[in-house]
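*Asks:* how would this look folded up:
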Amino acid sequence: MPPREAVDERLEVVVSESPIAVRRRRLTPTPYTEYNPPFSDSKRLRRSLTGDMTTTAEWVQRCWQLHFGVSLSVLMFGYFANQPASKYIPIDPTLLVGQECERAFLNVLSSSLEDPFATVCCNAVNIHGICNKTTLPLGSRLSRFPEAWLIPLFPLILRWCVNRWNNTIQNNHTMVRRLVLYITMMLIRGVILYRGMNQMENYFHSTDASCWYQEYLREDQATCYGRSFDFSDHVVLYMAQILPICLAETLECLQQPPTLPPRRILSTQTMTLLTSMNGGINPDEETPPKKKCPSVRPLSVVIVFGTLYLYLITLWGSYRTTAYFHTGPEVFMGFAVSLLLQWPLYRLQCSEQPFLRYVQDWFFGK
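*Replies:* Next up is the predicted model:
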């Protein structure tokens, strides 16, 4: 029989090489200091919100992907809320006999006035659903001029104001180029995607059609207004102009946050006076150095919260448009039309293709 010490040594070897020990060793997380891969040379480096260097592929593209996913999800929720399908248009409330209405809506997809939910009368009792007039600040101004043109530019306007306050010219050239780019997108949305497509809809719309609700329409509404296919103009406005422009400029602000003005150099007389008042000790020499740590830029925080609030009121407007005023095909057709503007902007800011790098740096470079 072998001695007890030899048996203990063999047991230790067996235990150390057991599958459980090997599995535990493999599942042990590797410390961050042991795995620190360098950034790829093919990815453009930018300065993030905390001052660290990150790549656009890691979070800028994810923000755009989140933008597309959330936008489509809100439209899908509105589509399922609009079941069975309905499409309401505003009508003159005085035309509904026997009802005292402040506002009135009519479902153009109904076959007659006797159908359920063919009309909706909004009064002091009925204040829910389509009659709900509760809106957040700026929520009712997003589709009006000039708010629809100025609100998406608020990150760029804030950056320009900070540069003027600091008396610096940081990124002024690229800011002007992006401003021209954004205004061009707004003009394309307003002239081509709005007026041009409305003219196409009017061309294919039959003027000799008859409908059961013609007598309830207002004088400024066309014949059988709302019955023909009408892609959602509000969805195009929200998804092609307001959200993508604001998102692109917000991401650019997080990558290149505005810098504070440099510390002023005090004159010799002022420094001598401060030294004498401090007991002969130079405050700059005796002040211990502060520990370096990532700092969040205040302007970046303001822009981020402003962008999140803009998303809140815009997506709420998109949901109401989908749930009450347009059919599913009209809404998703409007979203597809908006991709003509927001998809090129996404590719311009996030693409790593060599042929787009020059254009990318021209608009978003330093």
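*Asks:* alpha carbons only for contacts and neighbour counts from here, please
*Replies:* Will do.
*Asks:* Phe335 and His234 touch, don't they?
*Replies:* No: using C-alpha atoms under 8 Å, Phe335 makes no contact with His234, being 9.7 Å away.
*Asks:* Give me the more crowded residue out of the two.
*Replies:* Remark: of Phe335 and His234, Phe335 carries more neighbours, 25 against 20, as counted by other C-alpha atoms under 10 Å.
*Asks:* Also this sequence, please, to line up against the first:
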Amino acid sequence: VLGLECRKAYVDVYADSIHAPGAVICCDGSDSGGAFASGLCSAEGLPLTRQLTRFPDGWLIPLVPIGLRFLAITYGKLMSGKGLGLELNGTRSDLRGMLRRLGFYALVMNFRGWILFLGLNSVEDAIVRSSLFSNSDECWHKPHLKPWQQHNPSGGGCYGREFDYSDHIVLFFGHIIPVAMFEVLYSLMVPLRLPENRAHGLSRALTVVQMCFFIYLLLTTLVSAKKTATYFHTEAEVVAGYFISFLIQVPMMYIIFTDNWKAIREFVDLPLVRQHDD
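*Replies:* All right, here's what the predicted structure looks like:
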């Protein structure tokens, strides 16, 4: 690109031409491009940042809080000598409730993946292909695109210029954060069901570890979201992605904070809110 040797290069798809200022950012290991280019080219980041957008990492990381609860239950029961039976003191066990919540989380994540990602992207592509929304401007950066980008399904449009809601924002705020937060809030509301005096101390330790992990996960997610919003999507695309994530955020918070949808609350082993308050 322009005779430069770049480890990686980025283009401003809204620039008038390849010769416009800032049209091409060359990642060559130097700081010649300023802070904006350095932030874009930087491969370093907080641990987990890069894994959030990878499969299966992005599907497993939100399940860490429920995995921590499983470890706490296993440790507590082994130390108490009660074994790992699914029934304890006549109540539905934590392990059985965990399996149900795990199925619930899998349903939520598959809804995000199949409906809010693949489904909505197909609808979006169909809209972009229409003559009303296609972009007829000269696509100066097309020769520098990857083959699949040059032959993208958006018809005669110029890749990168068509409206493309941020699916990474949907991933962050409609998949990773809601699932992890739901389990952390569950642990705050429902202590571990273990015999003797082990439950209180173990529940407190579990909550502290879960909260520390969630705070760090939230931090890394916000850092990733900032990079997505700064470099790869317009404001409208980011806002659209965030509002789409409400399709998961709102129902999950509604389930955990209200007594409505009682059947779902019972399925995921949540007590009534009024009972919890009392």
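*Asks:* quick one: the helices in the stretch 151-278 of structure 2?
*Replies:* 167-171, 177-189, 198-227, 235-257, 262-267, 273-277 (DSSP state H, counting those that start in this stretch).
*Asks:* To Arg100 of structure 2, which of those helices lies closest?
*Replies:* If you check each of the helices of the stretch 151-278 of structure 2 against Arg100 of structure 2 by C-alpha to C-alpha, helix 262-267 wins as the nearest, at 6.5 Å.
*Asks:* how about Pro62 of structure 2, what's its partner in structure 1?
*Replies:* With TM-score structural alignment as the criterion, Pro62 of structure 2 lines up with Pro152 in structure 1.
*Asks:* follow-up on the earlier one: got the helices of the stretch 151-278 of structure 2 as TSV, with distance to Cys158 of structure 2 columns?
*Replies:* Formatted as TSV, the helices of the stretch 151-278 of structure 2 follow (distance: least, C-alpha to C-alpha, whole Å):
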stretch	distance to Cys158 of structure 2
helix 167-171	19
helix 177-189	33
helix 198-227	23
helix 235-257	16
helix 262-267	45
helix 273-277	52
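*Asks:* which one in structure 1 is aligned with Ser245 of structure 2?
*Replies:* Superposed on structure 1 with TM-score structural alignment, Ser245 of structure 2 falls opposite Ser338.
*Asks:* what about that match, neighbour count?
*Replies:* Using other C-alpha under 10 Å, Ser338 of structure 1 has 22 neighbouring residues.
*Asks:* Please name the nearest non-neighbouring residue to it.
*Replies:* Closest residue in space to Ser338 of structure 1, ignoring its immediate chain neighbours: Ala240 at 4.5 Å, by C-alpha to C-alpha, 6 or more residues apart in numbering.
*Asks:* The one you found: what's it in contact with?
*Replies:* Arg189, Ser338, Leu339, Leu340, Leu341, Gln342 (C-alpha atoms under 8 Å, 6 or more residues apart in numbering).
*Asks:* So Arg69 of structure 2 versus Thr258 of structure 2, what's the distance?
*Replies:* According to C-alpha to C-alpha, to the nearest Å, Arg69 of structure 2 and Thr258 of structure 2 sit 23 Å apart.
*Asks:* Give me the more crowded residue out of these two.
*Replies:* When Arg69 of structure 2 and Thr258 are compared on other C-alpha under 10 Å, the one with more neighbours turns out to be Arg69, at 24 against 13.
*Asks:* Give the closest residue to that one in space, chain neighbours not counted.
*Replies:* Leu206 (6.7 Å).
*Asks:* Ok, Phe117 of structure 2 next?
*Replies:* Asp167 is the one closest to Phe117 of structure 2 (C-alpha to C-alpha, 6+ apart), at 6.5 Å.
*Asks:* burial count for whatever residue of structure 1 lines up with that neighbour?
*Replies:* Matched to structure 1 by TM-score structural alignment, Asp167 of structure 2 sits across from Asp233. Neighbour count for Asp233 of structure 1, taken as other C-alpha under 10 Å: 25.
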